[in-house]
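Trainee: Quick one, structure for this:
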Amino acid sequence: MAKYMLLIYGDDKQWEAMTPEEWAAHGRAHAGFNETGGARVLGGEQLAAAPDATTLRAGSDGGVVLTDGPFLETKEVLGGFYLIEAADLDEAVKLAAQLPEVKAAHSGVEIRPVVEHE
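Mentor: A predicted model of the protein is given here:
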């Protein structure tokens, strides 16, 4: 089985504007994803809002520079992730297609294979 990272992107403002009822429906959709995925879902979490991120990069003096917020200024930010196992990309796509972010106009899911080192 191969491992795939499902990266959930969306608009922070859209997520912040969700009502408690919308969040409850969203949570039920994710619970359904986890139920369907079963043991293939190895882990996953919702992430704090992008302004809460800290980015590290090399400074001009060779040291490390910390910056508040995400590395890039974009409308879509990384909002969460799942690590799954699947037989192949087709199976990963089929499972990821169940996530509510795939159907929302402001978000999407990136599927990226995990590189296995021996």
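
Trainee: all contacts plus neighbour counts: C-alpha atoms, from now on.
Mentor: OK.

Trainee: list the buried ones in the helix or strand where residue 94 lies?
Mentor: If you go by DSSP states H and E, residue 94 is part of helix 89-96. Buried residues in helix 89-96, counted by 16 or more other CA atoms under 10 Å: 89, 92-93, 95-96.

Trainee: any chance of those residues in a markdown table, with distance to residue 64 too?
Mentor: Below are the buried residues of helix 89-96 laid out as a markdown table (distance: CA to CA, whole Å):
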| residue | distance to residue 64 |
| --- | --- |
| 89 | 37 |
| 92 | 36 |
| 93 | 37 |
| 95 | 39 |
| 96 | 36 |
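
Trainee: any residues touching the biggest helix by length in the chain, and which ones?
Mentor: Ranked by residue count under DSSP state H, the longest helix found in the chain is helix 20-37. If you take CA atoms under 8 Å, 6 or more residues apart in numbering as the criterion, helix 20-37 is touched by 41, 95, 98-100.

Trainee: Before we compare anything, build this one as well:
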Amino acid sequence: MLIIHMNPDTWAGMDEETQHKVMNGHDAFQEKIRATGEMVGTWALADPDKSSVVRTRTVTDGPYLEAKEFLAGYYVIETESRDRALEIAAMMPEVEFGGQGIEVREILHYAGPTA
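Mentor: A predicted model of the protein is given here:
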């Protein structure tokens, strides 16, 4: 899994042209990894202010952590090796345009939809 962390101050500090380059960069990135057959899927997440946290008998509005960065989205990829996953992560637009970095984490268990 390629986890995209975002700092809203970093994003707000980018000019509009750079923001468009990042977003368009995802289109090109997706084309590359679809062509190799390594892309499983991608999900973009809403801003933390639209989230909620459920705890034992308590529901609170987001964000759920006291942090500058938040989880902005992620890609699920299938590769032959960790090195290849790191190589793919390095192609993501956030790496080029000063994002918070891409966390690469192995998925240990998947329980998909049932038929």
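
Trainee: Give me the TM-score for these two chains.
Mentor: With the length set by TM-score structural alignment, normalised by the length of structure 2, the two chains reach a TM-score of 0.82; 109 aligned residues with a CA RMSD of 1.9 Å.

Trainee: At which residues are the strands of structure 2 located?
Mentor: Per DSSP state E, structure 2 carries strands over the ranges 2-6, 39-44, 52-55, 58-61, 70-77, 102-104.

Trainee: Name the surrounding residues that touch the last one.
Mentor: Contact partners of strand 102-104 of structure 2, identified using CA under 8 Å, 6+ apart, comprise 1-5, 85-86, 89-90, 94-95.

Trainee: Which two among these are spaced furthest apart?
Mentor: Across the contacts of strand 102-104 of structure 2, the longest distance by CA to CA is 16.8 Å; it joins 5 and 85.

Trainee: What is the neighbour count of the equivalent of residue 103 of structure 1 over in structure 2?
Mentor: The alignment partner of residue 103 of structure 1 in structure 2, by TM-score structural alignment, is residue 96. Neighbour count for residue 96 of structure 2, taken as other CA atoms under 10 Å: 12.

Trainee: Also residue 94 of structure 2?
Mentor: Neighbour tally, residue 94 of structure 2, other CA under 10 Å: 21.

Trainee: Same question for the one 5 residues further on.
Mentor: Residues within reach of residue 99 of structure 2, counting by other CA under 10 Å, total 17.

Trainee: list the contacts for it?
Mentor: 5-7, 10-11.

Trainee: please redo it, this time with the cut-off set to 10 Å
Mentor: 4-7, 10-11, 22, 92-93 (CA atoms under 10 Å, 6 or more residues apart in numbering).

Trainee: Same list (the residues you listed) but as TSV, adding neighbour count and distance to residue 43 of structure 2.
Mentor: Below are the contacts of residue 99 of structure 2 laid out as TSV (neighbours: other CA atoms under 10 Å; distance: CA to CA, whole Å):
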residue	neighbour count	distance to residue 43 of structure 2
4	24	10
5	19	13
6	20	14
7	15	18
10	14	21
11	17	18
22	21	16
92	21	14
93	21	15
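
Trainee: Go through those residues and name the one nearest residue 107 of structure 2.
Mentor: For the contacts of residue 99 of structure 2, the nearest to residue 107 of structure 2 is residue 4 (15.2 Å; CA to CA).

Trainee: quick one: the corresponding residue of structure 1 for the closest one from residue 64 of structure 1, how far?
Mentor: By TM-score structural alignment, residue 4 of structure 2 lines up with residue 8 in structure 1. Note on residue 8 of structure 1: its distance to residue 64 of structure 1, by CA to CA, to the nearest Å, is 28 Å.
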